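# Please work out how this folds:
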Amino acid sequence: MIEKNKTWFFLKYGLQIKRRTIWMVLILFVSLLLLFFSFFTGSSKKTIIPDSSKLETGSNMPPRLKTK
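Have a look, this model is predicted:
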């Protein structure tokens, strides 16, 4: 009787628990992905902005277009 009750308990609540854990894992995974993407895009922007400013300040130097 105890084993049957355990199986019924798992059949009844296990699916709900699995669904909840799956949703929690998906939410955590998506949030981590968003954090990583925002971090990478922010870091790439931080690294690209000084490069573009250097290129703009270096525009006084003869660029490739003027050498043609």
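# Please make it C-alpha for all contacts and neighbour counts, starting now.
Will do.
# Show me the helices in the chain, by range?
Counting by DSSP state H, the chain has these helices, from start to end: 2-9, 15-57, 64-67.
# and the angle for the longest one with helix 2-9?
Angle between the axes of helix 15-57 and helix 2-9 is 40 degrees (criterion: axes from the mean of the first three to the mean of the last three Cα atoms, to 10 degrees).
# who does helix 15-57 touch, helix- and strand-wise?
Applying 3 or more Cα pairs under 8 Å, 6 or more residues apart in numbering; DSSP states H and E, we find helix 15-57 packed against no helix or strand.
# sorry, back to before: of the helices of the chain, which stretch is the most buried?
helix 15-57 (a mean of 12; mean count of other Cα atoms under 10 Å).
# before we go on, could you also do this sequence so I can check it against the first one:
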Amino acid sequence: MPPSIPPRDLLAKENRYAKLLKAGTVTTRTLLEEAEHDVRTRWQMYEKLASNSANTKPSQKK
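Model (predicted):
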């Protein structure tokens, strides 16, 4: 299950970021898009790591 709260909503709850979001500058939009992309990319990586570890057998220690 991917993150339940989008980065935009999470950041909007903090005053320092809410002011930037309200300003609506190109830089703010660009940084927000990059943050959202990063969240999706990290989530996909974590899912892949989890599926790889579920498919491998634990090593046997002697």
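# what's the counterpart of residue 29 of the second structure in the first structure?
Counting by TM-score structural alignment, residue 29 of the second structure corresponds to residue 15 in the first structure.
# ok, now how distant is that match from residue 3 of the first structure?
Counting by Cα to Cα, to the nearest Å, the gap from residue 15 of the first structure to residue 3 of the first structure is 18 Å.
# now residue 29 of the first structure
Distance of residue 29 of the first structure to residue 3 of the first structure, given as Cα to Cα: 35 Å.
# in the first structure, which residue is closest to the centre?
Centroid-nearest residue in the first structure: residue 33, 1.7 Å away (criterion: Cα atoms, centre = their mean).
# Map that one across to the second structure for me.
Per TM-score structural alignment, residue 33 of the first structure is aligned with residue 47.
# now that match: how far from residue 37 of the second structure?
From residue 47 of the second structure to residue 37 of the second structure the distance is 15 Å (Cα to Cα).
# Apart from its neighbours in sequence, what residue is nearest residue 20 of the second structure?
residue 28 (6.4 Å; Cα to Cα, 6 or more residues apart in numbering).
# For burial, what's the neighbour tally of that neighbour?
When neighbours are counted by other Cα atoms under 10 Å, residue 28 of the second structure registers 15.
# Test my guess that it contacts residue 18.
No - with contact defined as Cα atoms under 8 Å, residue 28 of the second structure does not reach residue 18; the gap is 10.5 Å.
# Please identify which helix or strand holds the nearest residue to residue 29 of the second structure once chain neighbours are set aside.
Leaving aside its sequence neighbours, residue 29 of the second structure sits nearest to residue 21 (Cα to Cα, 6+ apart; 7.8 Å). Residue 21 of the second structure belongs to helix 15-23 when elements are defined using DSSP states H and E.
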